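[1] sequence? don't have it. structure:
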């Protein structure tokens, strides 16, 4: 999602809760979501995670303890977190944050299915860049 959809809910408040590792987002339609940092990280909209097209997604592991080191506004349409593992290339639009928040249960289930299908554990370290599962565009 590149930006705001006309008429879509907009954030009224964003709170980074470091101790519980969740981003709390309150939207104009009254919805409030507490999105775990790990979920944000494994579903980052960056090319490094999503790839450059369908089927090129890179399964993220070892992100349970990730925190948000910095959260920068991007125009009037989103934010760019810098995660404690150094990942900082994902721009989270308001639409995307709303989708992550409203679909958390389904997204967690999908993530667990992908882990099982790949035969890897959630806390397994990521393979070094340039090996299977990575991509080399540098984004």
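    Noted; the coordinates are in hand. Model, not experiment: these values are computed from the prediction.
[2] Please make it C-alpha for all contacts and neighbour counts, starting now.
    Fine.
[3] Kindly state the distance between the middle of the lengthiest helix in the chain and the middle of its chain.
    Ranked by number of residues, the top helix in the chain under DSSP state H is helix 104-118. Counting by Cα atoms, centre = their mean, to the nearest Å, helix 104-118 is centred 14 Å from the centre of its parent chain.
[4] list the contacts for residue 124?
    By Cα atoms under 8 Å, 6 or more residues apart in numbering, the residues touching residue 124 are 61, 62.
[5] can you count the residues close to the residue lying closest to residue 74 once chain neighbours are set aside?
    Nearest non-adjacent residue to residue 74, counting by Cα to Cα, 6 or more residues apart in numbering: residue 80, 6.5 Å away. Look at residue 80: counted by other Cα atoms under 10 Å, it has 17 neighbours.
[6] here's the one I want to compare it with:
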């Protein structure tokens, strides 16, 4: 985590996105009271312009910038589903421009730039609304499939 904080201090982002000032991985408050390591389910970000975003692991997983073999394609439309309870195992700094998030479903190929986080945070509600509409359209769910 210290390496991520150092990377934040050195970061230089594009003009269309303000500079990142804080990045942290958090567990929900109620999980922190338990006696085991909580699953990290939130990424909190703050930018120099005062923008603050709290992005869920599910949201970040479905918006992954990487191609993924676990995506179903419906008429050319790629859809990730069943990730409501996905967690974040860790985040690794990538240069001065972002992090690679390792999810507990073993997805780890997406590199999230600070600019991309800003885009996601700024458009979180419309992106999530569109995602839910797409799931409904294809008869899919945010919930993982039931095990037999």
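    Nice, I can see it. Please read these numbers as outputs of a predicted model, since none were measured by experiment.
[7] ok, back up a step: contacting residues for the residue mapped onto the residue nearest to residue 74 of structure 1 from structure 2?
    Matched to structure 2 by TM-score structural alignment, residue 80 of structure 1 sits across from residue 100. Applying Cα under 8 Å, 6+ apart, we find residue 100 of structure 2 in contact with 91, 92, 93, 94, 108, 109, 110, 111, 112.
[8] neighbour-wise, which of those residues leads?
    Highest count within these by other Cα under 10 Å belongs to residue 112, 23 neighbours.
[9] Check the spacing between the residue nearest the centre of structure 2 and residue 132 of structure 2 real quick.
    Centroid check for structure 2 by Cα atoms, centre = their mean gives residue 60 as the closest residue, at 2.1 Å. Distance, residue 60 of structure 2 to residue 132 of structure 2, by Cα to Cα, to the nearest Å: 14 Å.
[10] Next, the contact list for residue 93 of structure 2, please.
    Contacts of residue 93 of structure 2 (Cα under 8 Å, 6+ apart): 3, 4, 7, 99, 100.
[11] which of those residues still touch in structure 1?
    Here is what carries over to structure 1 from the contacts of residue 93 of structure 2, by both residues aligned by TM-score structural alignment, their matches' Cα atoms under 8 Å: 99, 100.
[12] Of the contacts of residue 93 of structure 2, which belong to helices?
    Under the assignment DSSP H, the contacts of residue 93 of structure 2 contribute 3, 4, 7 to helices.
[13] what about the closest residue to the second one other than its chain neighbours, which SS state?
    By the measure of Cα to Cα, 6+ apart, the closest residue to residue 4 of structure 2 outside its immediate chain neighbours is residue 93, 5.3 Å from it. Local secondary structure at residue 93 of structure 2 is given as strand here, using DSSP: H, G, I helix; E, B strand; the rest coil.
[14] now stretch 41-60 of structure 2, how far from the centre of its chain.
    Remark: stretch 41-60 of structure 2 is offset 9 Å from the chain centroid, using Cα atoms, centre = their mean.
[15] Now residue 49 of structure 1: closest residue in space, sequence neighbours ignored.
    Distances taken as Cα to Cα, 6+ apart place residue 58 nearest to residue 49 of structure 1, at 5.0 Å, with adjacent residues excluded.
[16] quick one, helices of structure 1?
    Secondary structure of structure 1 by DSSP H: the helices cover 37-42, 47-50, 94-102, 104-118.
[17] what stretch of structure 2 does the first one fall on?
    Yep, that's helix 37-42 of structure 1 we're talking about. The aligned range for helix 37-42 of structure 1 is 57-62, by TM-score structural alignment.
[18] quick one: that stretch to structure 1 mean distance?
    When structure 1 is superposed, stretch 57-62 of structure 2 averages 0.4 Å from its matched positions, counting by mean Cα distance after the TM-score superposition for structure 1.
[19] want to try JSON lines for the contacts of residue 100 of structure 2, with distance to residue 51 of structure 2 as columns?
    Shown next, in JSON lines, are those (distance: Cα to Cα, whole Å):
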{"residue": "91", "distance to residue 51 of structure 2": "21"}
{"residue": "92", "distance to residue 51 of structure 2": "23"}
{"residue": "93", "distance to residue 51 of structure 2": "21"}
{"residue": "94", "distance to residue 51 of structure 2": "22"}
{"residue": "108", "distance to residue 51 of structure 2": "27"}
{"residue": "109", "distance to residue 51 of structure 2": "27"}
{"residue": "110", "distance to residue 51 of structure 2": "23"}
{"residue": "111", "distance to residue 51 of structure 2": "21"}
{"residue": "112", "distance to residue 51 of structure 2": "18"}
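[20] Thanks a lot, see you next time.
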